[in-house]
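Asks: coords please:
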Amino acid sequence: MILVTGASGQLGRLAINALLEKTDASNLIAAVRNPDSVKDLAEKGVQIRQADYSQPDTLLNAFEGVEKVLLISSSEVGQRTAQHRNVINAAKKAGVSLIAYTSILNADKSPLILAEEHVATEKLLSESGVPYVLLRNGWYSENYTMSVAATLEHGVVGCAEGGKLSTAARADYAEAAATVLLKEEQAGKIYELAGDESFTLSDYAATISKVSGKAVSYHNVPEAEYAKILVEVGLPEGFAAILADSEVGASKGGLFNDSKTLSTLIGRPTTSIEDSIKASL
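Replies: Okay, here's the model as predicted:
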């Protein structure tokens, strides 16, 4: 049995779908806070179990009889380490044979503040005694393309300077997770996962211009100013600061990787940023 945590989220749903293409639904468990949110998965034959990262008892029940767990990192920045500890402890008590954890690209040397909780989780896994594999995911292309409509109106704004971004579509990472979960002898492996193609935000603006037919340019601003802009468009102050820090990290190479490990793992080229822009438009 393979259990996917956070199965109602964007990556979780895609991971379940990728697994359904490779194995029978009877082998899969979707762990979610609210089972009603994944009725469609239940209709496909996926077993649904209630589980909350912050409620250890629910995790113990959810992991009963489970062989492998895809631990999708919590979306609650600042609470991740404690929540992930609960998951790891429950998996250990349940005798899980493998945890696949979605970490961050170049975690052990990343300049991004976001990497701190991932590094802490990797340490917890190392100390747990539970076999594990690290899926160090790079940036999702959707982090940018989800706001492409606003970009067409206002241009690309950021503080990444000329830093290269090796993004891939969220579905690419989900397919990689499914592939790893169905492979044997994965314990101890570390996959640095990123898109085949890398681009700067100036390149991104040029690609939007090409695809849309409307001239778009990139405006680089100081980190504090970018964070302020994000707050003005509705993001919480703390999260805005983290995103701005991530762009500065990108300027230092924190979101670049040219190993093509992701495309090798999934057996095809990763989705290009141009195709992601087209899909978003």
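Asks: When you work out contacts or count neighbours from here on, use the C-alpha atoms and nothing else.
Replies: Fine.
Asks: all strands in the stretch 101-250 of the chain, in order from the N-terminus.
Replies: Using DSSP state E, counting those that start in this stretch, the strands of the stretch 101-250 of the chain run over 132-137, 156-158, 190-193, 218-220.
Asks: Minimum distance to residue 271: which of these has it?
Replies: strand 190-193 (12.9 Å; CA to CA).
Asks: In terms of secondary structure, what does that closest one contact?
Replies: With contacts defined as 3 or more CA pairs under 8 Å, 6 or more residues apart in numbering; DSSP states H and E, strand 190-193 has these neighbours: strand 132-137, helix 261-266.
Asks: Which positions within the last one qualify as buried?
Replies: If I follow you right, that is helix 261-266. For helix 261-266, the neighbour count (16 or more other CA atoms under 10 Å) marks 261, 262, 263, 265, 266 as buried.
Asks: quick one, what contacts the first one?
Replies: Going by CA atoms under 8 Å, 6 or more residues apart in numbering, residue 261 touches 191, 192, 193, 194.
Asks: For the second one, which residues are in contact?
Replies: By CA under 8 Å, 6+ apart, the contact set of residue 192 is 105, 106, 135, 136, 137, 138, 257, 259, 261, 262.
Asks: picking that back up, relative to residue 94, which of the strands of the stretch 101-250 of the chain is closest?
Replies: strand 132-137 (14.6 Å).
Asks: Off-centre distance for the closest one?
Replies: Between the centre of strand 132-137 and the centre of its chain there are 11 Å (CA atoms, centre = their mean, to the nearest Å).
Asks: that older thread, out of the helices and strands packed on strand 190-193, flag the one nearest residue 10.
Replies: strand 132-137 (14.3 Å).
Asks: From the contact counts, what lies against the closest one?
Replies: For strand 132-137, the elements it packs on are strand 98-104, helix 115-128, strand 190-193, judged by 3+ CA pairs under 8 Å, 6+ apart.
Asks: One more, please, to line up against the first structure:
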Amino acid sequence: MIVVTGATGNLGSQIVDRLLDRLPADAVGVSVRDVDRAAGLAERGVRVRAADFTDPATLKHAFEGADKVLIVSAAIRGADAFVANRAAIDAARAAGANRILYTSHQAASRDSLFAAQPIHAAAEEHLAELGVAFTALRNGFYASTLSLSIGAALETGQLVAPADGPVSWTAHADLAEAAAVALAEDGVLDGVTAPLTAAEMLDLEAVAAILSDITGRTVERVVADDDEWREAATARGMPAAAADFTLGMYRAARAKEFAVTDPTLETVIGHRPAPVRSVLEAILARR
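Replies: As a prediction, this is how the structure comes out:
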């Protein structure tokens, strides 16, 4: 059996859908915090069990009988994120999984300026030390994150954010497909993968130009001072910790930590990854 965690989240739900295109439902299990949200999966024949990374005792039941476990990294900030991810990794090993997969990041590094990346690097190191086959999916930066940067740009005509740099924005759908392939097919991706990215790198000035083209209204890129941006963000209600976390993303971007593209994702999924334009069009359609 293949078990996928976080199966009601944006990435996890898409991974399960793509996995069910390839495997019978009774070969798939999911680990979720709220089983009611996974009722549709249960109706399709998927094994649904409740578990929480922050309550390791629940993971034993959720991972029972798993040959492979895909751990979608915890949506937690700070040191607690690694503790939660490690608990899930260790539970998968204890359950007897012969391969453990983990959603890492293209820029995973102990030295990153973005606080999420040392957490991913630590998880990768822990996986490598277990003596179990593993795959660390170094996912490209989620293109859906642009919805946060866009903010009020469409209303004000200004995309205001700290100085940034080129990012290989990558669609959830493509990354979900790659994860499903890695789960269903042996030998496709092994160990720490190459960066799983879209084919182009864009900074926010380029994003603003695409927004202008899509909407027919001029969107100007305005670079804000870091401290002034943080002050404005917290004044709008963003928690200070979240503002600092986001600033780290911009600082890492301008240090070119995300300025990389690689053909591996396209090779694995068998088609060109979605460009930023299509992701922006989908974001705008939901507004």
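Asks: Give me the TM-score for these two chains.
Replies: Remark: TM-score between the superposed chains equals 0.94 [TM-score structural alignment, normalised by the length of structure 1]; 280 aligned residues with a CA RMSD of 1.6 Å.
Asks: before we move on, the earlier item: comparing the strands of the stretch 101-250 of structure 1, which stretch has the densest surroundings?
Replies: Scoring the strands of the stretch 101-250 of structure 1 by mean neighbour count under mean count of other CA atoms under 10 Å gives strand 132-137 as the most buried, with a mean of 24.
Asks: still on that earlier bit, any chance of the strands of the stretch 101-250 of structure 1 in CSV with distance to residue 53 of structure 1 as columns?
Replies: What follows is the strands of the stretch 101-250 of structure 1, written out as CSV (distance: least, CA to CA, whole Å):
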stretch, distance to residue 53 of structure 1
strand 132-137, 18
strand 156-158, 33
strand 190-193, 24
strand 218-220, 38
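Asks: Select, out of those strands, the one closest to residue 118 of structure 1.
Replies: Nearest of the strands of the stretch 101-250 of structure 1 to residue 118 of structure 1, taken as CA to CA: strand 132-137 at 9.2 Å.
Asks: Superposed on structure 2, what's the mean shift for the closest one?
Replies: Aligned to structure 2 and superposed, strand 132-137 of structure 1 gives a mean residue distance of 0.8 Å (mean CA distance after the TM-score superposition for structure 1).
Asks: hmm, who's touching that strand?
Replies: Identification of contacts with strand 132-137 of structure 1 by CA under 8 Å, 6+ apart yields 98-107, 122, 125-126, 173, 177, 186-194.
Asks: And residue 262 of structure 1? What does it align with in structure 2?
Replies: Mapped onto structure 2 by TM-score structural alignment, residue 262 of structure 1 lines up with residue 265.
Asks: Let me see the contact set for the residue nearest to that match when sequence neighbours are not counted.
Replies: In this structure, residue 265 of structure 2 finds its nearest non-sequential neighbour in residue 196, 4.8 Å apart by CA to CA, 6 or more residues apart in numbering. Neighbouring residues of residue 196 of structure 2 by CA under 8 Å, 6+ apart: 106, 137, 138, 139, 140, 175, 261, 262, 263, 264, 265.
Asks: Next, the contact list for the last one, please.
Replies: It refers to residue 265 of structure 2. Going by CA under 8 Å, 6+ apart, residue 265 of structure 2 touches 174, 175, 178, 195, 196, 197, 198, 273.
Asks: mind redoing it with 7 Å?
Replies: Residues near residue 265 of structure 2 by CA atoms under 7 Å, 6 or more residues apart in numbering: 178, 196, 197.
Asks: my guess is the first one contacts residue 268, does it?
Replies: Yes: the criterion here is CA atoms under 7 Å, and residue 178 of structure 2 meets it with residue 268 at 6.1 Å.
Asks: Quick check: residue 35 of structure 2 vs residue 64 of structure 2, distance?
Replies: Distance of residue 35 of structure 2 to residue 64 of structure 2, given as CA to CA, to the nearest Å: 16 Å.
Asks: cool, residue 57 of structure 2 as well?
Replies: When residue 57 of structure 2 is compared with residue 64 of structure 2 (using CA to CA), they lie 12 Å apart.
Asks: Between these two, which has more neighbouring residues?
Replies: residue 64 (18 against 13; other CA atoms under 10 Å).
Asks: Please name the nearest non-neighbouring residue to the more buried one.
Replies: residue 95 (5.7 Å).
Asks: Distance check, that neighbour against residue 3 of structure 2.
Replies: Counting by CA to CA, the separation of residue 95 of structure 2 from residue 3 of structure 2 is 11 Å.
Asks: Give me the common contacts of the two.
Replies: Here residue 95 of structure 2 and residue 3 have 63, 66 as joint contacts, going by CA under 7 Å, 6+ apart.
Asks: Thanks a lot, see you next time.
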